[in-house]
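> Got a predicted structure here, sequence first:
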Amino acid sequence: MKLFRLQHLFFALLFPLLFIWLVPKFDPNSSLLSAAEKDKTVLIFEKKPCFGFCPVYKAQFFSNGKVEVKYTQPGQEPKTTHFRLKKDDVKSLVKRGEATGFFQMKDRYESLIPDFPARELTMYKISKPKKVTYTEGGSPEFESYLKDLAHLVESNLNVDFGPPKRD
């Protein structure tokens, strides 16, 4: 009887020690982490509302080429859609943004015009985000970059941001 209890005690102590020894060697999320790294957000471009019928959306560019856009048409609920770019196209968008001096820019560039549509651009450097809220006053290269981003997103959306249609 004592031998039986001693064996149970031995296994009761051995099992936790074995478990503690094996857990650090077993990483169940290793493949998930590599997939998550592939889908890393590299750029976010957002157009804010104005008093008229301005395009309103937030486009999130991922390193694997996927672009997720959350947009709102006038008088409607927000919607989400996706489109794809080539990975190299996303890389070149990021490099072009960096070339405008984005990481040296101020955080806000505002206009005195009350209904000037604001745009926000967030880029990542060593996994740290930097956001610039912009209406006007930056370099011509940065202004051109924002216009090209807006054209890229809006042409892939194929959405009418004008006044709501009446039936």
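Yep, that arrived. Numbers count the residues shown, from 1 in each chain.
> For the rest of this, base every contact and every neighbour count on C-alpha atoms.
OK.
> measure stretch 78-92 end to end?
This stretch, stretch 78-92, spans 29 Å end to end (CA to CA, to the nearest Å).
> next up, a second structure to put side by side with the first:
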Amino acid sequence: MKKYILIFISLFMIGACKSQKKISNSEQNQHSAIAISQPKIIFTLATTACYGTCPVFEMSVFENDSLVYNGENYVKVKGQISKKLAKGTVEKLQKQFRNANFFELKNVYEMNVSDLPTTYISFTDNEKTKKIKDYAGSPETLKQLEALLRALVEEEVILQR
């Protein structure tokens, strides 16, 4: 009797292993379309804490002119907010980042000072992404780009609430 039970369990296990569903090409294309339909992040900006009251938040701007913001500490708006931006916002920002030669800037700006927040900023353009860590000593060009994204948060998240 034990022999028959072991055979039955073995056959059941083999059947279970072979019962994996094969995905047809049309189903694969559907799954690919779903993955492709998610908008791509074009810009990010994140600020870290300091020993004082430095704002801590993250924001992402997507290719479809939408923004996601998450305010953590020392910000006027805490929590996550998603917002649709005016059409063409991403295009305008892309031009400004290209004109500022964002990809020619250093990857890290640091100095031997303490208690400053760190700003992380990134830009994706034609499948190329660059992320910059700005602690201190960055050029005015980078500060202006960071200010553009901060102003977007101020206008779209804080003032529009």
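On my side now, so go ahead. Computed from a prediction, not measured in an experiment: that's the story for all the values here.
> ranges for the helices of structure 1?
2-22, 30-38, 87-99, 140-157 (DSSP state H).
> which helix is the longest one in structure 2?
Across structure 2, the helix with the greatest residue count (assigned by DSSP H) is helix 2-18.
> count of neighbours near the nearest residue to Val90 of structure 1 once chain neighbours are set aside?
Leaving aside its sequence neighbours, Val90 of structure 1 sits nearest to Gly65 (CA to CA, 6 or more residues apart in numbering; 6.1 Å). Number of residues near Gly65 of structure 1 (other CA atoms under 10 Å) recorded here: 21.
> looking at it, Gly65 of structure 1 is touching Ser92, isn't it?
No - using CA atoms under 8 Å as the test, Gly65 of structure 1 is too far from Ser92 to be in contact (11.3 Å).
> returning to what we had before: which one in structure 2 is aligned with the residue nearest to Val90 of structure 1?
Using TM-score structural alignment, the partner of Gly65 of structure 1 in structure 2 is Asp65.
> Verify the contact between its match and Gln94 for me.
No - assessed by CA under 8 Å, Asp65 of structure 2 is found out of contact with Gln94, at 11.6 Å.
> what touches both of these two?
Counting by CA atoms under 8 Å, 6 or more residues apart in numbering, Asp65 of structure 2 and Gln94 have no contacts in common.
> gap between Ala59 of structure 1 and Lys130 of structure 1?
From Ala59 of structure 1 over to Lys130 of structure 1 (counting by CA to CA), the distance is 16 Å.
> Looking at these two, which is more packed in?
Shown here are Ala59 of structure 1 and Lys130; by other CA under 10 Å, Ala59 has more neighbours (23 against 17).
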